[in-house]
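*Asks:* pasting the structure only:
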């Protein structure tokens, strides 16, 4: 049985993301504040932002980049990220966003996999950027350091040329806007192909349930390079004329300062931030009375935590959303005006979406009940926000999107008679550490590169703080003298901090099926 969104379909215009966000700005809009740099307080109006976007597009085109080219953007949340991101799209370029925490080898892998012709970064990340660029065969001339570094082009130099924004033509329904990298349900990171239509659609699909308004102030602490930050914190806010206050990283005192000084009204967070707001002594002393909405996403958020945050934000509606990079990302939200819905649920399907709940063992569809709650099954979703596929990986695309266009999420859910979904388990192997995706296969491949490790497997386990962490099961090579600390240090030196192995257990063998697949259920029971 197909479950449909209770909200009527919304019309999705045939526009590029640039035209959708900036094409209809009025004279009044142009003078309003679009972006504020959190650390300095420097403000940028919508008019100045659009001019910057057009100037970046002109500079990019002058360098010979345009439709069909991929450029990597490697930066934390700073105002220039927004200008450069949308300027690249304005020029017809496809943007692949790099995690600001990525190591040099990780940068190089994504540059190579995406076919990036250039890399735009910031000086604090230059060491990792240059290591990755060199590994991917990019020259120094192909690297732009937005805030400047000796020997590299910078954003000011590019814009000073004053090249006009190019006239570009492409089909928004098929032209790729972004290539974020996701681990999907299993395996190594893959390029998620999202079109301009995908991104425009998801902003409009989310709008009825996340009612941002012109006077809202949104602290942007969740990274723009992640699809949640890109669509919800950046694009949804810009489309509604809200003010975005950028924060390069999460620091609780700074976050609280931004909320109080800027009288922030809408907080988009991941569960660890929600936990800090609910329990940290600094948060208990802060004035959070301006907040009217707090929405959590990127990882499970239970009703108990929602209630604890609600006590700290008495004037705010505490909500939860659900999605994946493969869905641009939002598919479900607890609507702002539905306080009768359990905040521990993922809420209702957003507009224009349909879903199925399928028995993972038999493939049979599970009926939505007339009363009560359904049996659990895998969540399948279809809608205009679902990706085109994985870049250069037709096999994984076929495994993820079926012949009827339904994306298999790998999450096990229930649905009730009112169309409210709860996530109860997951089939996918992906580990979610503080909202970040950690693919076991990537860590396993790295562990196996250690000369003293004969075999290895990685699973997610819950630590004493209730956080899911990567745990490695390691088989020592014959005669090897290897400690748990040695293993963790080896991995830590080669991956982004959130991918670190945080627990190690030595074992005589990794349990595997006859086909060689790791039996993770046996490891979880060990």
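*Replies:* That came in fine, so what should we check first? Bear in mind the structure is a predicted one, so any value in this text is a computation, not a measurement.

*Asks:* all contacts plus neighbour counts: C-alpha atoms, from now on.
*Replies:* Noted.

*Asks:* what comes up buried for stretch 57-75?
*Replies:* Of the residues in stretch 57-75, 57-62, 65-67, 69-75 count as buried by neighbour count, 16 or more other CA atoms under 10 Å.

*Asks:* And the strands in the stretch 251-400 of the chain, which stretches?
*Replies:* 266-269, 293-296, 317-323, 330-333, 348-349, 354-358, 377-382, 389-390 (DSSP state E, counting those that start in this stretch).

*Asks:* cool, the stretch 51-200 of the chain as well?
*Replies:* According to DSSP E, counting those that start in this stretch, the strands that the stretch 51-200 of the chain contains are 70-74, 94-98, 118-121, 143-145, 176-178, 181-182, 190-195.

*Asks:* Please list the residues outside the shortest one that contact it.
*Replies:* Read it as strand 181-182. Around strand 181-182, the neighbours that count as contacts under CA atoms under 8 Å, 6 or more residues apart in numbering are 96, 97, 110, 189, 190, 191, 192, 325, 326, 437.

*Asks:* Contacts only, for residue 222.
*Replies:* For residue 222, the contacting residues are 228, 229, 233, 249, 250, 268, 269, 270, by CA under 8 Å, 6+ apart.

*Asks:* Second structure for comparison follows:
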């Protein structure tokens, strides 16, 4: 039998995302700061931001953006992103968010595939946008530069028109709210179709378990253009009437300063930031005593690293799991559940059902009466699961089977109490002499070495062309360690077939904005 959340199902309102987040604002809510610019401290209240959202929606409608039209948003985190994102949705449009680091060709591919009719960006990213526009034939009058640039309309121009938001008739169950693109770490990026109901559902599913409160200051360094930042930070914070302290990009000294100076008590991170918090000496130079909760997502967080962060900062550290295709959260460690191991991804959120499936036989793996199950591929159903990939029925059918189960491609176990622990990606498991070796396990082992700052493991090849575990290692500044010493360290801590057999010292591990290791960039090294 499939397993569900230990928590009861929650009510999922049949409304648009805008209606969920903004129509129930009280007079007291309106005066609160919704966004705080981390660098300057400038605040935008809930009232100001709601008015900006409506004005942007009106201006977009005057430019022909209507129900179902796709608008590309290409920007790092800022208060302007928040207003623009929700302005697009309030106009009845669909926001396709573009990674801030995307190249001109990557932007062009997304514009063409999504059918975006308008692109909104910021001046530091304009060169890449112009390259993309030239490739797809997008005219300058279809580009809006939020912070202003010569010959382009700005966000100030749009808001100054003071147009009323249009009347739109959006069906939350079928109309698309957002069209994010998968990271492409396992193939060509695909447009993930997410409806208003998908996003509303996932905010409702995660809201109480996550533990965000009205008076919290949430540090928003994880990008809003990624589904993790979009749902767990941006939308959930608004629902709970918390304040978002925005950072456009991660920089450790600035990150620590903003936590200290802006009193950020709830910090959302990806695992690479956790490694820095656990090991970097700079952390001791700042007063981080305000931090009560750190939540990690986007990629697996090693339990040892998370525990080190908790001890160093004197706070709660938790993590969760999800996919863009699930809006994204399917599992998390709820607030106050210190009994759930940090190495796990927690329990299933309400209104979902999951199962583990043997990847070879496709047979369901039963939930044990006690202890932990055999490993299998995690499969999920729920109101937060996408209807499919844009214009890609083949990819959709490979991900969602005929019975409606979304196959995550992640291998994990489930305990009798419903706690899910992920082992690794199905496609990333290394086959060594018939044994399966999980890169994540070896990466966790490597990170316990005090001289290793970061690590990644992929399948290398021996002289006979057989797969072997190959480690890429980043040393702490000034540290010295040989490849053999690295291999000896791991060999003393794992089964013989799991030993690292090749080591490469590098300056940095390539990672996506969400913190996932870009293994494809390591395979040629």
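*Replies:* Done, it's in. What you are looking at is a predicted structure, and each value in this text was computed from that prediction instead of being measured.

*Asks:* Residue 385 of structure 1 reaches residue 196, doesn't it?
*Replies:* No: Residue 385 of structure 1 is beyond contact range of residue 196, at 9.8 Å (criterion: CA atoms under 8 Å).

*Asks:* Adding distance to residue 205 of structure 1 and neighbour count, write the contacts of strand 181-182 of structure 1 out as JSON lines.
*Replies:* Listed next are the contacts of strand 181-182 of structure 1 as JSON lines, based on distance: CA to CA, whole Å; neighbours: other CA atoms under 10 Å:
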{"residue": "96", "distance to residue 205 of structure 1": "23", "neighbour count": "27"}
{"residue": "97", "distance to residue 205 of structure 1": "23", "neighbour count": "25"}
{"residue": "110", "distance to residue 205 of structure 1": "30", "neighbour count": "25"}
{"residue": "189", "distance to residue 205 of structure 1": "27", "neighbour count": "21"}
{"residue": "190", "distance to residue 205 of structure 1": "25", "neighbour count": "21"}
{"residue": "191", "distance to residue 205 of structure 1": "23", "neighbour count": "23"}
{"residue": "192", "distance to residue 205 of structure 1": "20", "neighbour count": "27"}
{"residue": "325", "distance to residue 205 of structure 1": "15", "neighbour count": "24"}
{"residue": "326", "distance to residue 205 of structure 1": "15", "neighbour count": "29"}
{"residue": "437", "distance to residue 205 of structure 1": "24", "neighbour count": "18"}
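
*Asks:* Let me know the closest of those to residue 407 of structure 1.
*Replies:* The nearest member of the contacts of strand 181-182 of structure 1 to residue 407 of structure 1, counting by CA to CA, is residue 326 at 8.2 Å.

*Asks:* Excluding chain neighbours, what is closest to the closest one?
*Replies:* Excluding the flanking residues, the one nearest residue 326 of structure 1 by CA to CA, 6 or more residues apart in numbering is residue 387, at 5.2 Å.

*Asks:* okay, now the one you found: neighbour count?
*Replies:* Using other CA atoms under 10 Å, residue 387 of structure 1 has 24 other residues around it.

*Asks:* ditto for residue 174 of structure 2
*Replies:* So residue 174 of structure 2, with other CA under 10 Å, has 14 neighbours.

*Asks:* Residue 310 of structure 2 too?
*Replies:* Look at residue 310 of structure 2: counted by other CA under 10 Å, it has 20 neighbours.

*Asks:* Quick one: residues contacting it.
*Replies:* Listed by CA under 8 Å, 6+ apart, the contact set of residue 310 of structure 2 reads 316, 317.

*Asks:* starting at the chain centroid, how far to the longest helix that structure 1 contains?
*Replies:* Longest among the helix segments of structure 1 by residue count, using DSSP state H, is helix 46-62. How far helix 46-62 of structure 1 lies from its chain's middle: 25 Å, per CA atoms, centre = their mean, to the nearest Å.

*Asks:* now stretch 234-244 of structure 2
*Replies:* Relative to the centre of its chain, stretch 234-244 of structure 2 is centred 16 Å away, using CA atoms, centre = their mean.

*Asks:* got it, and stretch 313-324 of structure 1?
*Replies:* Centroid displacement of stretch 313-324 of structure 1 relative to its chain, using CA atoms, centre = their mean, is 17 Å.

*Asks:* Run through who's touching it.
*Replies:* So stretch 313-324 of structure 1 is contacted by 288-298, 301, 306, 309-310, 329-336, 339, 343-347, 409 (CA under 8 Å, 6+ apart).

*Asks:* go on, stretch 283-295 of structure 2?
*Replies:* By CA under 8 Å, 6+ apart, the residues outside stretch 283-295 of structure 2 that reach it are 256-257, 259-260, 263-269, 277, 313-320.

*Asks:* Can you get me the start-to-end distance on stretch 330-348 of structure 1?
*Replies:* End-to-end span of stretch 330-348 of structure 1 (CA to CA, to the nearest Å): 11 Å.

*Asks:* Buried residues, it. List them.
*Replies:* Applying 16+ other CA under 10 Å to stretch 330-348 of structure 1 flags 330-336, 341-348 as buried.

*Asks:* Does residue 122 of structure 2 touch residue 147 like I think?
*Replies:* Yes: counting by CA under 8 Å, residue 122 of structure 2 does reach residue 147; the two are 5.8 Å apart.

*Asks:* Tell me which of these two has more neighbours.
*Replies:* Between residue 122 of structure 2 and residue 147, counted using other CA under 10 Å, residue 122 has the larger neighbour count: 23 against 14.

*Asks:* Please report the distance of that one from residue 504 of structure 2.
*Replies:* Distance from residue 122 of structure 2 to residue 504 of structure 2, by CA to CA: 38 Å.

*Asks:* what do you get for residue 130 of structure 2?
*Replies:* According to CA to CA, residue 130 of structure 2 stands 38 Å off from residue 504 of structure 2.

*Asks:* and what of residue 360 of structure 2?
*Replies:* With CA to CA as the criterion, residue 360 of structure 2 and residue 504 of structure 2 are 33 Å apart.

*Asks:* what do you get for residue 233 of structure 2?
*Replies:* Taking CA to CA as the measure, residue 233 of structure 2 falls 36 Å from residue 504 of structure 2.

*Asks:* Of those two, which one has the most company?
*Replies:* When neighbours are counted by other CA under 10 Å, residue 233 comes out ahead of the other of residue 233 of structure 2 and residue 504, with 25 against 16.
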